[in-house]
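Q: A predicted structure for the sequence below; I have some questions about it.
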Amino acid sequence: MITPNIDSLARQGVILNSSYVQPVCSPSRNCFMTGYYPYHTGLQHDVIFPLIPGYVPANFTMLPQKLKELGYATHAVGKWHLGFCNWKYTPTMRGFDSFLGYYNGAEDYYTRVRDDGFDFRFNKTVARNYSGPYSAMTFASRAEEIIRTHDKTKPLYLYLPFQSVHEPLQVPQRFEDMYRNITTKQRRTYCGMVSALDEAIGNITQALRDSGLIDNLLLVFTTDNGGPTYAGANNLPLRGAKTTLWEGGTKGTAFVYSKTLLKKLKYTNTGMIHAVDWFPTLLHLAGGRPDPGLDGVNQWDMLSKNWPSNRLEFVYNIDDLRNNSAIRYGDMKLIYGKPGDFNDWYPLPRLDEIFQMDKKTWPQYQLYNLTADPTEHHDLATKFPDLLASMKLRLEKWRQSMVPAHYPPQDPKGDPKNWGGVWSPGWC
């Protein structure tokens, strides 16, 4: 990958080599914004598709709401994907001073259209004047504007979930041309999309330098799920892909960067951190305290001082509709049920050949030692029955606090044709 800006920030900061997210994006965003596992908020099953009236319940306080109480200016730029069927679930009603972006999980990078509906807003207003430029550059421009005009007497929280590098695979030709050596069109486009993202991040980093904000900044860079190997990505040597409970679907690219706040720099941290941990960690750094009962733990000492992680275990997911789950405890990982549909180690460049749903029968439980076997080749479930039994008890303990997945059927009331051709709130 040709990513000089991302590489530079990562190498000057702390690369996180045991950073975990959810198998798909809405659940991960739920973790970032609430500090709760999705199986505690009802978002554990799949993503919020356009006509499904799904959302993060309003009784969960989101991170920007907490930061606003501490005097922060809060802005969101990019992809929301945490519910929009009612206005109360949209960004400016959940703690953000401003929002530029789209509500759904995917759309055209240029036209801002998804399934015959336009999806782009500035705050609550339909923003058709933003059609045309590639979305990575649109979002970078908005981020630069926020940085340039920010009142420096207040702290700033900027949440910048890029559309990149999600399907549909689209990129300006000049970025695809950087990878002429790659013969597979899908992979070539995907790589170009990563480099377009890198240029956007470079532009934003320069704006932070020019404004002086970079001198007192913590930058967190993370994915929201593993790579979709069926759509151009590469997770090797890890097993599986986006949508699965394998490491390839859940172990995420991540780093943190700061010129002043990190005591130890330019190294790779192997401490265990989960997406739910960002909420209490950032809140702590801002001088706040999370409400009791949060799933996330404050990892600031781990990040800033290279101390041991504050967590020994976490839940990958507990999905009552798909009837699968996985947990981590120390070195051990327990998987219950079928892990997903993309269960192998996918080579490049034969990407167009692997979009085949897995039909084989899976054992009820699988057990892996991720320290000894990070690529999940060796199932230990039958070899260590006592260890398996103890892990099953741990899973059952976690499962007792599960709330049922909130995954209602599609509602035709949300069809854009009912809202002037625009994806709009107001139908739930």
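A: Ah, there it is.

Q: from here on, contacts and neighbour counts on C-alpha atoms
A: Will do.

Q: Quick one: the strands in the stretch 301-428 of the chain, in order.
A: 313-319, 324-329, 332-336, 365-369 (DSSP state E, counting those that start in this stretch).

Q: got another, please set it beside the one above:
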Amino acid sequence: MKQVKLLQNVLLLSLFLAVPGSNEAAKPHIVFIVADDLGWNDVGWHNPDVKTPVLDQLAHEGVILNQSYVNYVCTPSRTSFMTGYFPYHVGSQHLVFRPDQPSAIPSNFTFLPEKLKELGYATHMVGKWHLGFCNWKFTPTYRGFDSYYGYYSGAEDYYTHYRSIGSEGGIDLHDNKDAVTNQNGTYSTYLFAQRAADIVNQHDPNSPLFLYLPFQNVHAPLQVPKRFEDMYANVEDENRRKYLGMVSALDEAVGNVTMVMQKRGLWDNTLVIFSTDNGGMIIRSGNNYPLRGGKTTLWEGGTRGVAFAHGKMLQKTGYTNNEMIHAVDWFPTILAAAGGTADPGMDGLSQLDTIISGHPSPRTEFVYNVDDVFPTVQGAIRVGDYKLIEGFAGIPDGWYPPPNMTGSPEPNSMNPIIGTWLFNLKDDPTEHHNLADTMPDKLKEMQAKLEEYRKTLVPAINPKADPKSDPQNWGGAWSPGWC
């Protein structure tokens, strides 16, 4: 059976890499686009009130990934993308890395672009890092990227590119190793789309390209050029109007990048993967309805993300795929598309067969998170159709319909949620019916499984703030060199 499976994989990969009219195989160009805090209900294919024509077209021409899971906040998801490991195996499971903390993903983890470079890829990154920068060795250009343009921390002003935290503050925009100080007033989405376009224009189309494009949109603060906000003039809630404008600005930026790829002749051999990093942040006008909760929670609204794959090499397209995929899977999937193989023991599983041909996912379970820092225990897993949450599930809880034209709805609950929940997500995807009391045997089975996962936990990287991080020590910019 192993030989048959190996032969199937070889045949699939040969079809994937074949170029019409050529006797040689060409590795695909790969563009990995990540939106920041984009909610389940904040894209056109889920909500017709949202104007995302470019993303809608790509999603409908490709395959919509309806069971694609991410982590509950930024740093853990980006850890999964770049390492292929669950955050609790890396140490990044507790909230996010702050810019004043000497925290980073340990150097013993090989990042995705490092593996792709071994396969002959040019590797470029444009956008948000958020995986640590206190030492140069933790920054993108030392972790496999040929070039980097973006910001190291988790959030900042879209126009001034200034990040404040406590009494510290400074510029956080970098071109490779240099701070960028001459773009005050330019919306970051424009900068990132233009740099991505420049990379494509300068790239040799005969060599494979990997472009990692994690945009700032639609993370707070709510800032957007007025022309995008005006697209939603009928939305009376100002914050929601700005947020939706930010979604449409993201959509236009993606369109500008794909247009350049078409003009350069790269598009027909390009695989696009699009994902959010976590659910929408409800208190910042993101919306995940009808899913429960949002960013910072282990409810589905915080962890079930909008995603799709697009490319002419996909053999089955124009449908919604309901196979289970997790953020850790993108590392081995992208590596497989490039002709490589992930290291044994990695948490991620290649979903190449699933996204190309619609084959059943090799994944049957995953860990939402296991945290060792919260005052109360926190853990959540999915096994088959069942989901278990123990401890702190996160806030806000509840179901939040999108704001109507007369204002935003009041939150269902802003109280900390601590308890035990068991759901059958196939029957109850919106998590309305807790089965913990009515299915004691299943509950015990899931709790035992969670405890097995917990045994492999790596302590969270959560150091105290270090005053040496102050940008005033580094010419007014958030910079490496202090750990």
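A: Perfect, thanks for sending it. Bear in mind the structure is a predicted one, so any value in this text is a computation, not a measurement.

Q: Got a TM-score for the pair?
A: The TM-score (TM-score structural alignment, normalised by the length of structure 1) is 0.97; 425 aligned residues with a Cα RMSD of 1.2 Å.

Q: Adding mean neighbour count and distance to Asp177 of structure 1 as columns, could you present the strands of the stretch 301-428 of structure 1 in CSV?
A: Supplementary listing: the strands of the stretch 301-428 of structure 1 in CSV, determined by neighbours: other Cα atoms under 10 Å; distance: least, Cα to Cα, whole Å:
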stretch, mean neighbour count, distance to Asp177 of structure 1
strand 313-319, 23, 38
strand 324-329, 20, 41
strand 332-336, 22, 41
strand 365-369, 21, 41
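
Q: Please produce JSON lines containing those strands, extended by distance to Thr90 of structure 1.
A: Formatted as JSON lines, the strands of the stretch 301-428 of structure 1 follow (distance: least, Cα to Cα, whole Å):
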{"stretch": "strand 313-319", "distance to Thr90 of structure 1": "25"}
{"stretch": "strand 324-329", "distance to Thr90 of structure 1": "29"}
{"stretch": "strand 332-336", "distance to Thr90 of structure 1": "34"}
{"stretch": "strand 365-369", "distance to Thr90 of structure 1": "39"}
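
Q: Out of the ones you listed, the one nearest Met357 of structure 1 is which?
A: Evaluated over those, closeness to Met357 of structure 1 peaks at strand 324-329, with 16.3 Å, by Cα to Cα.

Q: what distance separates that closest one from the middle of the whole chain?
A: Here the centre of strand 324-329 of structure 1 is set off from its chain's centre by 19 Å, with Cα atoms, centre = their mean, to the nearest Å.

Q: which residues of structure 2 does it align to?
A: Alignment note (TM-score structural alignment): strand 324-329 of structure 1 is matched to residues 378-383 of structure 2.

Q: hang on, the earlier thing: Gln163 of structure 1: which of the strands of the stretch 301-428 of structure 1 is closest?
A: Of all those, it is strand 313-319 that lies closest to Gln163 of structure 1, at 23.7 Å by Cα to Cα.

Q: picking that back up, after superposition, how close is the match of strand 324-329 of structure 1 to structure 1?
A: Using mean Cα distance after the TM-score superposition for structure 1, stretch 378-383 of structure 2 ends up 0.5 Å from its aligned counterpart in structure 1, as a mean over the superposed pairs.

Q: got a list of contacts for that stretch?
A: Taking contacts as Cα atoms under 8 Å, 6 or more residues apart in numbering, the residues outside stretch 378-383 of structure 2 that touch it are 298, 364-372, 387-393, 446, 450.

Q: buried set for stretch 114-125 of structure 1?
A: 114, 117-124 (16 or more other Cα atoms under 10 Å).

Q: Narrow the residues you listed to those in strands?
A: In strands, judged by DSSP state E, the following of those are found: 114, 117-118, 121-122.

Q: helices or strands up against the helix or strand in which Ser77 of structure 2 is found?
A: Taking DSSP states H and E as the definition, Ser77 of structure 2 sits inside helix 74-83. Helices and strands touching helix 74-83 of structure 2, by 3 or more Cα pairs under 8 Å, 6 or more residues apart in numbering; DSSP states H and E, are helix 112-118, helix 330-337.

Q: Which among these is found nearest to Asp230 of structure 2?
A: When the helices and strands packed on helix 74-83 of structure 2 are compared by Cα to Cα, helix 330-337 sits nearest Asp230 of structure 2, at 35.8 Å.

Q: what's the closest one aligned against in structure 1?
A: Equivalent residues of helix 330-337 of structure 2 are located at 278-285 in structure 1, counting by TM-score structural alignment.

Q: buried residues in the matching stretch?
A: Buried residues in stretch 278-285 of structure 1, defined by neighbour count with 16+ other Cα under 10 Å: 278-283.

Q: Save the ones in strands among the buried residues of stretch 114-125 of structure 1 as TSV, and put in distance to Tyr267 of structure 1 too.
A: What follows is these, written out as TSV (distance: Cα to Cα, whole Å):
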residue	distance to Tyr267 of structure 1
Arg114	41
Gly117	45
Phe118	43
Arg121	39
Phe122	39
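
Q: Now flag whichever of the residues you listed is closest to Phe175 of structure 1.
A: Out of these, the one with the shortest distance to Phe175 of structure 1 is Arg114. That distance is 23.6 Å, counting by Cα to Cα.

Q: residues in contact with that closest one?
A: When contacts are counted by Cα under 8 Å, 6+ apart, Arg114 of structure 1 touches 106-108.

Q: Of the buried residues of stretch 278-285 of structure 1, just say which sits nearest to Ile146 of structure 1.
A: Comparing those against Ile146 of structure 1 with Cα to Cα picks out Leu282 as the nearest, at 19.9 Å.

Q: Need the three-state assignment for the equivalent of Tyr159 of structure 1 over in structure 2.
A: Alignment note: Tyr159 of structure 1 maps to Tyr212 in structure 2; criterion TM-score structural alignment. For Tyr212 of structure 2, the assignment made with DSSP: H, G, I helix; E, B strand; the rest coil gives strand.
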